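Asks: fold the following.
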Amino acid sequence: MASDRSPAQDSEGRSARNDAAGRLKSFLKKEAATLGFTDLAVAPPDIGPEASARLARFVELGRHGSMDWLAETKDRRASPQSLWPEVRSVIMLAMNYGPRSDPLEGLAQKSRASVSVYARNRDYHDIIKGRLKQLAGKFGARAGGDVKVFVDTAPVMEKPLAEAAGLGWIGKHTNLVSRSHGSWLFLGSIFTTVELMPDVAETDHCGSCRACLSACPTDAFPAPYQMDARRCISYLTIENKGPIPHEFRARMGNRIYGCDDCLAVCPWNKYAQFASEMKLIAREDLQSPSLAEFLALDDAGFRAFFSGSPIKRIGRNRFLRNVLIATGNSNDQTLVPLCESLLSDPSPLVRGAAVWALSRLTPPARMRELAKAKFQDGAALEDDPEVRAEWDLALNRPHA
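Replies: Down below sits the predicted model:
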């Protein structure tokens, strides 16, 4: 049946809708800026097959390590509409968390801990999600559609969506890079039933640069744009629940939570803003903390110190494991008594790491004295096989 509308009327209707959509987007950007977001752009609710194919290959090769949820949710991650069939637009938001100084400078201070830049602030999940809810509420009230917000808490492929929206491109280190804000970006999304005009996808501007790949201390990049999480210090110190594999311990240095090396060397960081300008809440006591302070933490002390911090999520035992590896790399003899006290810690994860740290800090004769006290008359006072294996290695390795 022919339309009663003339071509001129159709054109006027499209123009009016475009104007309304433009006003909505301007409103969103203005409100987002007041909440501390660095940038905002719109992606279509379909990111295409390439991103899901990369994820499938990543899982197929086992590079996700023990992060089983990635394998379990990879099909749902393939499309925003798999998560919410009614979604018509995805509003992607970025918040810059760039540090004021080079975070790699702290790697030379072996008796102090290096904490990933993002974890030196209050938990970004809580900060950003609260602000996303404020923005989504205002948008929903004005646009009349339904909304849902996500911040790394659902099977959403934030980086491919941010790339599709034009906020940046996925660099050779597999993180998002922005020509305006560098590699220091938190991402969040608002799914909506409102149809908005998508922005233009960003193109790759890495060129021939390999700085991020060369900077990785554990060679976690098999090739540009590919990452093996099992070799990544961020994975090893945060997601990994067991002992740190021996081949990576010395290369961890004093990194006790995450690793910023590949991000910090990105040349595009010269455009990044400081986190304080982005309304984040910094933890000054995590800028350059001492290893000694952390070695003395019991569970209650750990929970109190890291209240509101993303570090709290890994628990005291995994955290102490990381701190002890850093201690073993510190060459700081003043930390030996604290390490010795942890040989009887209730957690085998902590005990095993304490053995390794002491084997790096004390001479073989002292390790034999400690072992004699631990294993009287050949009777095993250590019932955990992994801790016993650490003792066997410690007693048979040359002094480091």
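
Asks: for the rest of this, base every contact and every neighbour count on C-alpha atoms.
Replies: Will do.

Asks: how close does residue 209 sit to residue 167?
Replies: Separation of residue 209 from residue 167 (CA to CA, to the nearest Å) stands at 20 Å.

Asks: swap in residue 372?
Replies: 60 Å.

Asks: kindly report the same for residue 246.
Replies: Taking CA to CA, one finds residue 246 at 39 Å from residue 167.

Asks: which one of those two has more residues nearby?
Replies: More crowded of residue 246 and residue 167, by other CA atoms under 10 Å: residue 167, with 30 against 9.

Asks: now show me the structure for the sequence below, then we'll compare the two:
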Amino acid sequence: MRTSISDTALRQLIEREASRAGFAAVAVTRPDAIPLAPARLSQFVGDGFHGSMAWMAETLERRAAPSALWPEVRSIIVLAMNYGPDTDPRELQTLTDRGAISVYARNRDYHDVIKGRLKEIAGKIVARTGGDVKVFVDTAPVMEKPLAEAAGLGWQGKHTNLVSREFGSWLFLGTIFTTAEIAPDAPEVDRCGSCHACLDACPTNAFPAPYRLDARRCISYLTIENKGPIPLEFRQKIGNRIYGCDDCLAACPWNKFAQAASEQKLAALDDLREPRLADLLALDDAAFRAFFSGSPVKRIGRDRFVRNVLIAAGNSADAALVDPCQALLGDASALVRGAAVWALSRLVEARAFSALAHQALTAETDPDVLAEWRTALEANGAQT
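Replies: Sure thing, here's the model as predicted:
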């Protein structure tokens, strides 16, 4: 049952509760406000730019239009939470004995943080207006960035992420779908101009054109979504990035207006700011789960994560990492063993590597790991 409340009073309620919950900005749009998004999404999937993210193709229809996901929706409230770092995250890439974890993942899992707060706000809206609501944070088939642009919170930059005049490229997004009729805000306009700093900053050339991302070349995709070995052509370019990549975000000139986020609001996890590669290489499954408890990093699992750390180790030129990498040649995971082969091929000289191969190949049966040995031996000019 709908309760009588003026649009002004409802907006004041939404803004007050959003601020109280730690959101930096909030605006409203209509479910039909992103008419160009379906075709762009279809092209992205049609070109195969989604890589192994099959769920994007499977949810194409529901993702393309909010009303396809929930026909009863009348208004969409888009909320943004600032997660801006206090320093340029690219500075960590010079510390080759450390792992660079994407800024967003150094805090408690934003899905949990934001969804709980959205539910609180949604509950208060229903209490005042009646009707029904649904809340979404990233994992549902909702195109948050086009909706945020339509609501006026920012615009999708050439790196395809949302850019704000107030917060740069550092915003988490969440949405509240409601059956309440709320006057929409004016959309934001594209303010990128001739700038292409974000495109130039990408280590792997993941942008075939402005506003287009080939996820298969993106370090965030390669270290998070990709479940197999990291393709050889990208390994050196990954550097010490062990979970995600912030380069295109950090390069955006609009970040000069951004303020560092409150760590208290985001539940920052300090141990994840500059973790030592040696410590991370030693993680078994239980230790991995404990160390990343509450972090989104935990979702990719220990084996995929240690694979990433081994790539960083191989790029480190740090002789102190040879023993930890060598210990992983006997790991239960073929994914880990294969990455250990590559790391050691970069850390030890050819004769020592050949000796390692002679010992390991007597027991190795996995075809992918055997292929890693063959490729590395050829690259090193070593013989078994």
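
Asks: pretty sure residue 353 of the first structure sits against residue 325.
Replies: Yes - using CA atoms under 8 Å, residue 353 of the first structure is in contact with residue 325, at 6.4 Å.

Asks: check which helix or strand covers the alignment partner in the first structure of residue 79 of the second structure.
Replies: By TM-score structural alignment, residue 79 of the second structure lines up with residue 93 in the first structure. Taking DSSP states H and E as the definition, one finds residue 93 of the first structure inside strand 89-96.

Asks: what is that strand packed up against?
Replies: Strand 89-96 of the first structure makes packing contacts with strand 39-43, helix 158-165, strand 185-192 when contacts are defined by 3 or more CA pairs under 8 Å, 6 or more residues apart in numbering; DSSP states H and E.

Asks: can you pull the contacts of the match of residue 79 of the second structure?
Replies: Residues in contact with residue 93 of the first structure (CA atoms under 8 Å, 6 or more residues apart in numbering) are 37-41, 162, 187-189.

Asks: by neighbour count, which of these wins?
Replies: residue 162 (30 neighbours).

Asks: need the contact list for that one.
Replies: Each residue near residue 162 of the first structure by CA under 8 Å, 6+ apart is listed here: 41, 43, 92-93, 168-169, 176, 187.

Asks: give me the aligned partner of it over in the second structure.
Replies: So residue 162 of the first structure corresponds to residue 148, using TM-score structural alignment.

Asks: separation between its match and residue 188 of the second structure?
Replies: 9 Å.

Asks: what residues are shared contacts of those two?
Replies: 154-155.

Asks: can you give me the strands in the stretch 51-200 of the second structure?
Replies: For the stretch 51-200 of the second structure, the strands defined by DSSP state E, counting those that start in this stretch cover 75-82, 100-101, 133-136, 155-156, 162-163, 171-178.

Asks: quick check: the third one aligns to which part of the first structure?
Replies: Spelled out, that is strand 133-136 of the second structure. Under TM-score structural alignment, the match for strand 133-136 of the second structure is residues 147-150.

Asks: what sits up against the matching stretch?
Replies: 129, 132-133, 136-137, 140, 156, 188-193.

Asks: what's the closest non-adjacent residue to the counterpart of residue 157 of the second structure in the first structure?
Replies: Using TM-score structural alignment, the partner of residue 157 of the second structure in the first structure is residue 171. Excluding the flanking residues, the one nearest residue 171 of the first structure by CA to CA, 6 or more residues apart in numbering is residue 177, at 6.0 Å.

Asks: and that neighbour, how far from residue 94 of the first structure?
Replies: From residue 177 of the first structure to residue 94 of the first structure the distance is 11 Å (CA to CA).

Asks: what do these two both touch?
Replies: residue 185.

Asks: higher neighbour count, the two?
Replies: residue 177 (29 against 24).

Asks: check contacts around the more buried one.
Replies: Residue 177 of the first structure touches 168-171, 183-185, 268, counting by CA under 8 Å, 6+ apart.

Asks: and with 10 Å instead?
Replies: Contacts for residue 177 of the first structure (CA atoms under 10 Å, 6 or more residues apart in numbering) come out as 159, 162-163, 167-171, 183-185, 204-206, 263, 266-269.

Asks: residues touching residue 132 of the second structure, list them.
Replies: With CA under 10 Å, 6+ apart, residue 132 of the second structure has these contacts: 1-2, 72-73, 122-123, 125-126, 177-180.

Asks: so residue 23 of the second structure, which of the three states?
Replies: coil (DSSP: H, G, I helix; E, B strand; the rest coil).

Asks: mean per-residue distance, the longest helix along the second structure versus the first structure.
Replies: In the second structure, with assignment by DSSP state H, the single longest helix is helix 110-129. Here helix 110-129 of the second structure, set against the first structure after superposition, deviates by a mean of 0.5 Å using mean CA distance after the TM-score superposition for the first structure.

Asks: the stretch 251-384 of the second structure: strands as residue ranges?
Replies: So, for the stretch 251-384 of the second structure - with DSSP E, counting those that start in this stretch - there are no strands.

Asks: okay, now whatever residue of the second structure lines up with residue 210 of the first structure: neighbour count?
Replies: Counting by TM-score structural alignment, residue 210 of the first structure corresponds to residue 196 in the second structure. The number of residues packed near residue 196 of the second structure is 17, by other CA under 10 Å.

Asks: ok, residue 9 of the first structure next?
Replies: 11.

Asks: and the one 10 residues further on, by the same measure?
Replies: Using other CA under 10 Å as the criterion, residue 19 of the first structure is surrounded by 12 other residues.

Asks: before we move on, back to that, what's the closest of the strands of the stretch 51-200 of the second structure to residue 239 of the second structure?
Replies: Among these, the nearest to residue 239 of the second structure by CA to CA is strand 100-101 (8.9 Å).

Asks: report the aligned residue range of the first structure for that closest one.
Replies: So strand 100-101 of the second structure sits over residues 114-115 in the first structure, by TM-score structural alignment.

Asks: average offset between that stretch and the second structure?
Replies: Stretch 114-115 of the first structure sits 0.4 Å off on average (mean CA distance after the TM-score superposition for the first structure).

Asks: how is the counterpart of residue 36 of the second structure in the first structure assigned, secondary-structure-wise?
Replies: In the first structure, the residue matched to residue 36 of the second structure (TM-score structural alignment) is residue 50. Judged by three-state DSSP, the three-state class of residue 50 of the first structure is helix.
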